[in-house]
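J.: Sequence and computational prediction follow.
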Amino acid sequence: MANFGYTLMCEQTAPCDLVDDAVRAEEAGYDFAAISDHYNPWLVEQGHSPFAWSVLGAVAYATQNLELMTMVTCPIRRYHPAVVAQQAATIGAMSQGRFTLGLGAGENLNEHIAGAWPHRTQRHEMLAEALEIIRPLLAGETVHHGGTYFDVPEARLWDRPDDGVPVVLAVSGEDSLALSKKLDGTVAVAPDASLRLPGKPAYGQVALCYGPDESECRKRALDQWRWFGLQWPVLAELPDPRAFDAASAFVTEDDVAAAVPCGPDLDRHVAAVRKYVDAGFTHVALVQIGGGHQEEFLAWSQSELLPALRADGA
């Protein structure tokens, strides 16, 4: 049986509403909540981007059993790896061990605010070195690190869960998958069985646009989600929401609706989630597109979607 998560999409929701949504997601029966960690929204129309770690602290305090994770944090530019470890350890302690740190190589959209965006090859080298700092700190070690990209003269974490914090990595190909083999699992945004590690958790994410009117949902998905089809080599490089708007200008409503189930049809939404379960993913986080439409989605999740997914054997 897979675990199902609710995505706290910072790009489309204000911070206090995100905390309320997390509490409601726990009530609705979701197993975990995944939060995006952005400085900017993908598109101006989304309209938000609060600091994910402040939201996580509030969510950890306001919930009881909901597992939490970042999906995902980049530890190579906007944050120093030692600071990422401290953030993760603090949320792990506040949640009494309910937190998993999801990491990835990041996007120019968010990371250029702290300096020039490195070439892809360099970013992967930086990510590998960041893990050499984060993992031992989370394990309770004192770290002395002098590397190519990062220096840590001396650091230890004074507050952390007794069992540490699991670390999972966003993967999209052979290089990132090889790096993830030393970690506790993988994160992917495609239902591809090759992006899993045997015997370890695999986290997927699927976008939905639920609502009673399919036509309205299709329009909302185009307005808020048309960036998603640009693929990772483009997503990682564009610098700001205006660039994403220009790059997605020729995406049509039909294009988005072909990738995102829209409207009230329960079977269509279940089928989209089922692709990840069939590919062997142990955890699937769901995104409801549209910041103002979360309560209706969570109510529907509680009454129809989650029971259907679990009855389906997912």
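T.: Cool, got the structure.

J.: For the rest of this, base every contact and every neighbour count on C-alpha atoms.
T.: Will do.

J.: could you point out the longest helix in the protein?
T.: What stands out as the longest helix in the chain, according to DSSP state H, is helix 120-138.

J.: helices and strands around the helix or strand just after that helix, which ones?
T.: Counting by DSSP states H and E, the next helix or strand C-terminal to helix 120-138 is strand 143-146. Other helices and strands packing on strand 143-146, by 3 or more Cα pairs under 8 Å, 6 or more residues apart in numbering; DSSP states H and E, are helix 120-138, strand 151-155.

J.: I'd like to know which elements the strand or helix carrying Cys217 is packed against.
T.: Following DSSP H and E, one finds Cys217 within helix 214-225. The contact analysis (3+ Cα pairs under 8 Å, 6+ apart) places helix 214-225 against strand 202-210, helix 253-259, strand 262-263.

J.: what's the angle from that helix to strand 202-210?
T.: For helix 214-225 against strand 202-210, the angle by axes from the mean of the first three to the mean of the last three Cα atoms, to 10 degrees is 130 degrees.

J.: What is the burial count for Asp175?
T.: 10 (other Cα atoms under 10 Å).

J.: Asp255 too?
T.: Asp255: 14 neighbours (other Cα under 10 Å).

J.: next up, a second structure to put side by side with the first:
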Amino acid sequence: MVDVGYTLSSEEHGPTELVEYARRAEAAGFDFVSISDHFHPWVTAQGESPFVWSTLGGVATATDRIEIGVGVTCPTIRIHPVNVAQAVATIDVMCGDRFTFGVGTGENLNEHVVGERWPEHEVRLELLEEAMDVMRSLWTGENTSHRGEHYTVENAKLFTAPEDQPTTIVSAFGPQTAEWAADHGDGLWCSGPRDAVVDAYEGAGGEGPRYTQLHGCYAESEDEAVETVTEIWPNGSLPGELGQELPSPRHFEQVASMVEPEAVAESATLTDPDPEPWIESFETAVDAGYDHVYFHQIGPDQAAFFEFFEDELAGELA
């Protein structure tokens, strides 16, 4: 059984629109929504970055059935894990058993805003491990004190606490972090049908749910879709670790100025209005081992994508 999801893109849409899109996704028959957690958009053309936990309160009350996930939060630098633990606990209580908490080591784009040094990846994993320990202690509802290498917690207690530990799924883009996710998380979160990541996760004993995101833009023509992606989501075509290391939308725009429409058309981003490539991409992700696959419709025209999903995709992906 594979769950089909829809992206609530906080970088592109305001909070009220995101709540409405969540309601629409539920009506369209999606199994889950995943909302991104950013302080900045990647590039200015995206135009938004509402506070995810406020938006999630609206999503929780506007929907009844659909599963709700955060894909993903960095609970280490920009926000102290005590505050993230409280936010997660509140949303978990509001959602009941519908909530899934995704975590990752973050991007400099969002975390540098508080003036802290942006550390190397191994240190970020240490921060994440300690932050997860702090949050899990607080989610018990018991009085918590902690004096660790990176965080101090003094006499803290969540009076609005979840009944059970929230499902916490770890983001990984490479095999090494996937193995870490198997040891420290309840599942795996990724982007694209990366089979090596799933193999590493399962090889290290990981048995939890496996999420991945597929990026695309449905439009009347492929040329229109490519134009939209080139303007709104050029960051999707940037190589390597740039997405984790660049500090501001301005820097992403400077690098993205080198992204040509031809590169977008040749990338894994879905731009064909024919449903077959979308179905094939979904099936590739399933074959790679993912059991939660969700679509990101790039650009302002979400209504067209919902119609495309209902008319062309839903029956084929069931």
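T.: Thanks, I have it. Fair warning: this is a prediction, and the values are worked out from it, not measured in the lab.

J.: Quick TM-score on the pair, please.
T.: Scored against TM-score structural alignment, normalised by the length of structure 1, the superposed chains reach a TM-score of 0.94; 309 aligned residues with a Cα RMSD of 1.4 Å.

J.: Asp97 of structure 2 corresponds to which position in structure 1?
T.: Applying TM-score structural alignment, one finds that Asp97 of structure 2 aligns to Gly97 in structure 1.

J.: and the helices and strands packed on strand 143-146 of structure 1 as TSV, adding distance to Asp37 of structure 1 and mean neighbour count?
T.: Below are these laid out as TSV (distance: least, Cα to Cα, whole Å; neighbours: other Cα atoms under 10 Å):
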stretch	distance to Asp37 of structure 1	mean neighbour count
helix 120-138	16	19
strand 151-155	24	13
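
J.: out of the ones you listed, which comes closest to Gln302 of structure 1?
T.: helix 120-138 (35.0 Å; Cα to Cα).

J.: And the residue nearest the centre of structure 1?
T.: Closest residue to the average C-alpha location of structure 1: Met71 at 2.0 Å, with Cα atoms, centre = their mean.

J.: so the helix holding Cys217 of structure 1 aligns onto which residues of structure 2?
T.: Helix 214-225 of structure 1 maps onto residues 222-233 of structure 2, going by TM-score structural alignment.

J.: Tell me which stretches of structure 1 form helices.
T.: According to DSSP H, the helices that structure 1 contains are 15-28, 52-62, 81-94, 108-111, 120-138, 174-180, 214-225, 232-235, 241-247, 253-259, 266-278, 294-300, 306-311.

J.: Now for the closest residue to Leu43 of structure 1 other than its chain neighbours: which residues touch it?
T.: Once flanking residues are discounted, Leu43 of structure 1 sits nearest to Pro241: 4.6 Å by Cα to Cα, 6 or more residues apart in numbering. The contact partners of Pro241 of structure 1, by Cα atoms under 8 Å, 6 or more residues apart in numbering, come to Asn40, Pro41, Trp42, Leu43, Val44, Leu109.

J.: Any chance of those residues in a markdown table with distance to Phe4 of structure 1 and neighbour count as columns?
T.: Listed next are the contacts of Pro241 of structure 1 as a markdown table, based on distance: Cα to Cα, whole Å; neighbours: other Cα atoms under 10 Å:
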| residue | distance to Phe4 of structure 1 | neighbour count |
| --- | --- | --- |
| Asn40 | 26 | 21 |
| Pro41 | 24 | 22 |
| Trp42 | 24 | 29 |
| Leu43 | 27 | 23 |
| Val44 | 29 | 17 |
| Leu109 | 28 | 22 |
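
J.: which of these does structure 2 keep?
T.: Mapping the contacts of Pro241 of structure 1 onto structure 2 (both residues aligned by TM-score structural alignment, their matches' Cα atoms under 8 Å) leaves Asn40, Pro41, Trp42, Leu43, Val44, Leu109 still in contact.

J.: Kindly provide the distance from the aligned partner of the residue nearest to Leu43 of structure 1 in structure 2 to Val33 of structure 2.
T.: Under the alignment (TM-score structural alignment), Pro241 of structure 1 maps onto Pro249 of structure 2. For Pro249 of structure 2, the distance to Val33 of structure 2 equals 25 Å [Cα to Cα, to the nearest Å].

J.: what does Ser248 of structure 2 give?
T.: 27 Å.

J.: neighbour-wise, which of the two wins?
T.: More crowded of Ser248 of structure 2 and Val33, by other Cα under 10 Å: Val33, with 25 against 18.

J.: unless I'm mixing things up, the more buried one is touching Asp3, no?
T.: No: with contact defined as Cα atoms under 8 Å, Val33 of structure 2 does not reach Asp3; the gap is 10.3 Å.

J.: can you tell me which residues contact the residue nearest to Ala139 of structure 1 when sequence neighbours are not counted?
T.: Leaving aside its chain neighbours, Ala139 of structure 1 sits nearest to Gly164 (5.4 Å; criterion: Cα to Cα, 6+ apart). The contact partners of Gly164 of structure 1, taken as Cα under 8 Å, 6+ apart, are Ala89, Gly92, Gly97, Leu138, Ala139, Gly140.

J.: what's the nearest residue to Asp92 of structure 2 if we skip its chain neighbours?
T.: Nearest residue to Asp92 of structure 2, sequence neighbours excluded (Cα to Cα, 6+ apart): Phe99, at 5.7 Å.

J.: That neighbour and Asp164 of structure 2, how far apart?
T.: For Phe99 of structure 2, the distance to Asp164 of structure 2 - Cα to Cα - is 11 Å.

J.: In terms of packing, which of the two has more residues around it?
T.: Set Phe99 of structure 2 next to Asp164 and count neighbours by other Cα under 10 Å: Phe99 wins out with 24 against 14.

J.: what comes up buried for stretch 220-231 of structure 1?
T.: Applying a neighbour-count criterion of 16 or more other Cα atoms under 10 Å, the buried positions in stretch 220-231 of structure 1 are Arg220, Ala221, Leu222, Asp223, Gln224, Trp225, Arg226, Trp227, Phe228.

J.: I'd say the second one and Val256 touch.
T.: Yes: applying Cα under 8 Å, one finds Ala221 of structure 1 in contact with Val256, separated by 6.6 Å.

J.: so Asp245 of structure 1 sits right up against Leu230, yeah?
T.: No: between Asp245 of structure 1 and Leu230 there is no contact under Cα under 8 Å: 11.0 Å.

J.: so what's in contact with these two at the same time?
T.: Contacts common to Asp245 of structure 1 and Leu230, judged by Cα under 8 Å, 6+ apart, are absent.

J.: what sits up against the longest helix of structure 1?
T.: 75-76, 81-82, 84-85, 89, 104-105, 142-143, 145, 147, 149-150, 155-157, 160, 164-165, 167, 176, 179.
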